[in-house]
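# Sharing a model prediction with you, sequence too.
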Amino acid sequence: MLINGKKIAQELCTMLRTLPTPERSVAAVLVGEDPSSKTFVRQKKLVADSLGIHFFMHELPPESGTDESVAAVRELAVDEKVGGIIVQLPLPQHVDRSAVLAAIPPEKDVDCLTPRNFLAFERGGALMPPAAGALEAIVEVLDIHLSSVRAAVVGRGLLVGMPAVIFLKRRAKSVELLGRADDLKKRLLTADLIVSGTGEMNLIRVDYVRAGAVVVDFGYPHDADFEAIDKKGGSVTPTPGGTGPIVVAKLFENFYRLQGLFPPGKK
């Protein structure tokens, strides 16, 4: 079964439209000319437009360094009209990612990447990195009872791997964090739920996945051979139309939470 991420995202956005529209803007900082990053920012703008949220991009040339990137974030940090700041990752290699992310005020951190917000997430806070939120949404739609699930996470990245592990450790029967160099075929065949976010195409082959397993693929363009896994009887997110739309919807859910517009206790 192919998991319909577009439908899940549409339902999340429909729920957000029942809430008051935020008056403040969301700003994205984009350093360089990476085509994939530009595509991701455009997708976020489309969702913002559909929700009636003002969204704009602050572009910096590829040669911009850490100081210029931090300055751009700090400029948005003190702008009272801006309520959410996105630093589009990955940054160029010569830019210090930690320094740039640390310049985002926690109250404007829609990606939940600042140390304070990430620690609160680790402790069970409502604000979650969008990938973890997307994973939660998929688990709920598929009615997966995580307490009996053996999970495996492939990739140790900041955006997907680590948030997924933290989310699953609090809920799943077991969770194993794996890298590309591990014996994935041997380790993944015992998993009920596989989460991947490496960006290596077809890293998760059909013979690595048992029939009936669920594969949640955050990789771009895709980590999993989703068409073959679907034919084998697994449930898998496709590309396009899989995790991407849900991640964006969850980012904007975070924005509503940070603006105090999300009712306490509402999922």
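Received, thanks.

# use CA for all of it now, contacts and neighbours both
Fine.

# what are the ranges of the helices in this structure?
Secondary structure of the chain by DSSP state H: the helices cover 5-16, 35-51, 66-77, 97-102, 115-122, 130-141, 161-169, 184-188, 226-232, 243-258.

# for the third one, packing partners?
In this structure, helix 66-77 packs against strand 25-31, strand 82-87, helix 97-102, with contacts taken as 3 or more Cα pairs under 8 Å, 6 or more residues apart in numbering; DSSP states H and E.

# Please compare the first structure with the one that follows:
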Amino acid sequence: MSDSTAKILDGKALSKHLIGELKERVLACVERGVTPCLAVVLVGEDPASKVYVRSKERKAAKAGIATKDHRMSADTSTETLLGVIAELNADPAVHGILVQLPLPEGIDEQRVLAAVDPAKDVDGFHPDNLGLLMLGRPRFVACTPQGCMRLLAESGVSPEGKRALVIGRSTIVGKPVAQLLVQANATVTVAHSRTRDLEAEVRQADIVVAAVGRPEMVPGAWIKPGAVVIDVGINRLEPEQPGAKGRLVGDVHYASAAEQAAAITPVPGGVGPMTIACLLANVVEAAERV
């Protein structure tokens, strides 16, 4: 960490505040006989996925949201998984369905995501929900992009009229967050592996959203003084000593970027906790519509 004057955009603290606010909305739902419920489908034994699912279920319990856990073996077929999703779609007690990604090889991820009822797609990955976002009439916004925008709001910097650079073009983060920034009246550039001069693009940006999954690929020297940096990346570096734990870092070199930026998200403790808070907000919103 550095001695910088950059404002630390604390996702942990903000997510705690948002989950606290959700409690009142959950109580209002319960009072009219609806308990918001998230069904979590975990296929296989991916250790990171197990950690994420445990964290989501723990935070859901804090907000008063019920969870239904569906654990399935790695050799589950696409058809079997589609059958489980059909049951959850038909269950009136379930308001949100989360299929934890990545799915094991051999499962048709696109078919699975498209099978979730768009009204229960609290991840915001269904083609219908991505299309509504493009039209500026979102039903559910994908959780990580939504978390990025909330952290940006926390920085006190309005995107309006600003140059925003999104590094990464996935349908889960890059493309949706670019849409949200466009709708917030930013001038948006999307950079990726084929971008010719990434350094030049970063140097011009008032807002940088890094979501590419490459450890510390953006050095602090590239960051425009006074920019806001939202680092979505979470990468584990190999441990320096045998037997030690690897260090978690983002896509931006934190210490040097914090010397340039006006505000920056830490890794961990920035975007990650906000992703979960926004997921739970989507579940409550789904229950409120019932």
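Right, received. Where do you want to start? Bear in mind the structure is a predicted one, so any value in this text is a computation, not a measurement.

# Quick TM-score on the pair, please.
Aligned and superposed, the two chains score 0.91 in TM-score terms (TM-score structural alignment, normalised by the length of the first structure); 262 aligned residues with a Cα RMSD of 1.8 Å.

# Adding distance to residue 153 of the first structure, write the helices of the first structure out as TSV.
Listed next are the helices of the first structure as TSV, based on distance: least, Cα to Cα, whole Å:
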stretch	distance to residue 153 of the first structure
helix 5-16	19
helix 35-51	23
helix 66-77	31
helix 97-102	23
helix 115-122	17
helix 130-141	12
helix 161-169	6
helix 184-188	9
helix 226-232	16
helix 243-258	15
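
# Would you mind finding the most buried of those helices?
helix 243-258 (a mean of 24; mean count of other Cα atoms under 10 Å).

# which helices and strands sit right next to that helix?
helix 5-16, helix 35-51, strand 82-87, helix 130-141.

# so how far is the third one from its chain's centroid?
Think strand 82-87 of the first structure. 15 Å (Cα atoms, centre = their mean, to the nearest Å).

# So for residue 171 of the first structure, which of the helices and strands packed on helix 243-258 of the first structure sits nearest?
helix 130-141 (10.4 Å; Cα to Cα).

# That closest one aligns to what range in the second structure?
Aligned by TM-score structural alignment, helix 130-141 of the first structure falls on residues 143-154 of the second structure.

# ok, residues contacting that stretch?
Contact with stretch 143-154 of the second structure is made by 9, 11, 123-124, 158, 172-174, 176-177, 180-181, 209, 228, 230, 232, 271-272, 274-279, as judged by Cα atoms under 8 Å, 6 or more residues apart in numbering.

# After superposing, tell me the mean distance of it to the first structure.
Its aligned residues in the first structure lie a mean 1.6 Å from stretch 143-154 of the second structure after superposition (mean Cα distance after the TM-score superposition for the first structure).

# Tell me the residues of the second structure aligned with stretch 80-94 of the first structure.
Taking TM-score structural alignment, stretch 80-94 of the first structure hits residues 92-106 over in the second structure.

# got it, and stretch 211-218 of the first structure?
Per the alignment by TM-score structural alignment, stretch 211-218 of the first structure matches residues 225-232 in the second structure.

# roughly how far is that stretch from the heart of the chain?
17 Å.

# Residues contacting it, please?
144, 148, 151-152, 155, 157, 205-211, 250-252, 260-267, 270-272.

# same thing but 7 Å
148, 205-211, 250-252, 260-265, 271 (Cα atoms under 7 Å, 6 or more residues apart in numbering).

# Ok, stretch 99-113 of the second structure next?
By Cα under 7 Å, 6+ apart, the list of residues contacting stretch 99-113 of the second structure reads 40-44, 49, 74, 77-78, 82, 125-126.

# Out of those, flag the one nearest to residue 116 of the second structure.
Nearest to residue 116 of the second structure among those, with distances taken as Cα to Cα, is residue 126, at 7.2 Å.

# This completes my enquiry, with thanks.
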